[in-house]
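1. Dropping the sequence and predicted coords here.
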Amino acid sequence: MVPREGASGGFVLFVNMAAVILIFYFVLIRPQRRDQERQKQMIAAIGKGDEIVTTGGIVGTVIRADPDRLIIKTGGETKITVERSHIARKSSADDRSEFDPITGQNR
């Protein structure tokens, strides 16, 4: 008997598709899940006294932390209630500019 040509074509196609799916998972999905987990941990760890930046770009210092919301002081006596899900990141000393927009000079 002569073996049929293309009989293993379906198996090769299956192996190739599985390889593409695995590459897609390890390149795109897994790092995104890791980043989401880090973001959740960072948001859960925010407490009183931390300086944060919201997704809307508002910068403030946390004066009260509730399980779902934070009350932040943005300047002067202005206080804003923000949901934890709208926190983009913690602000650090590196984020703060040395330029004072009021005086127009470096601090």
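-> That came in fine, so what should we check first?

2. Only C-alpha atoms from now on, for both contacts and neighbour counts.
-> OK.

3. Tell me how far the most centrally placed residue in the chain lies from Asn106.
-> Nearest to the mean C-alpha position of the chain, by Cα atoms, centre = their mean, lies Gln39 at 4.8 Å. Gln39 sits 33 Å away from Asn106, going by Cα to Cα, to the nearest Å.

4. Please enumerate the strands of the chain.
-> For the chain, applying DSSP state E gives strands covering 51-54, 59-65, 69-75, 78-83, 87-90, 99-100, 105-106.

5. For Ile21, find the nearest of those strands.
-> Closest approach to Ile21 among those (Cα to Cα): strand 87-90, 30.7 Å.

6. Just list what the closest one packs against, helices and strands only.
-> Applying 3 or more Cα pairs under 8 Å, 6 or more residues apart in numbering; DSSP states H and E, we find strand 87-90 packed against helix 30-45, strand 51-54.

7. structure B:
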Amino acid sequence: MPVADGGPMALIIQFAPFALIIIVFYFLMIRPQQQQMKKHQQMVTALKRGDNVTLSNGMIGKVTRVENDEAMVEIAQGVNVRVIKSMISTVQTRTAIAANDKS
């Protein structure tokens, strides 16, 4: 009958698949999410008056005022709403060319 104790090498071989799964999980799930959050944070901190934004609920508007954690967004003429900056999903600057423009 073989001895159950294989020494330290058997222990390494037993835990190697778990370590490999954790490493793959980090590079396929955690790291890309962190990069995406960092990019979104940079976008929100660069927010300025006059930028066209899309909110997380789908509303599109123009930034009229920027404060520390909040922004005032005009969603219709004369209709301003106060939103938390982190709820802004995309930002298009005033100088950005529209997608359907040819020039």
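-> Sure thing, it's come through. All values derive from a computational prediction rather than experimental measurement.

8. Can you calculate the TM-score here?
-> Remark: TM-score between the superposed chains equals 0.80 [TM-score structural alignment, normalised by the length of the second structure]; 94 aligned residues with a Cα RMSD of 2.1 Å.

9. Now do the same contact list for the residue nearest to the centre of the first structure.
-> By Cα atoms under 8 Å, 6 or more residues apart in numbering, Gln39 of the first structure lies in contact with nothing.

10. List the residues that contact the residue lying closest to Ile43 of the first structure once chain neighbours are set aside.
-> The shortest distance from Ile43 of the first structure to any non-neighbouring residue, by Cα to Cα, 6 or more residues apart in numbering, is to Arg84 (6.5 Å). By Cα under 8 Å, 6+ apart, Arg84 of the first structure lies in contact with 43, 68-70.

11. Kindly indicate the member of those with the most neighbours.
-> Greatest neighbour count in the contacts of Arg84 of the first structure, by other Cα atoms under 10 Å, goes to Leu70: 21 neighbours.

12. close enough to count as contact, it and Glu83?
-> Yes: between Leu70 of the first structure and Glu83 there is a contact at 6.2 Å, judged by Cα atoms under 8 Å.

13. Residue in the second structure paired with the residue nearest to the centre of the first structure?
-> Under the alignment (TM-score structural alignment), Gln39 of the first structure pairs with His40 in the second structure.

14. distance of that match from Gln33 of the second structure?
-> To Gln33 of the second structure, His40 of the second structure is 11 Å away according to Cα to Cα.

15. next one: Leu11 of the second structure
-> According to Cα to Cα, Leu11 of the second structure and Gln33 of the second structure sit 32 Å apart.

16. now swap in Val3 of the second structure and tell me
-> Taken as Cα to Cα, the span from Val3 of the second structure to Gln33 of the second structure is 46 Å.

17. Appreciated, that's everything.
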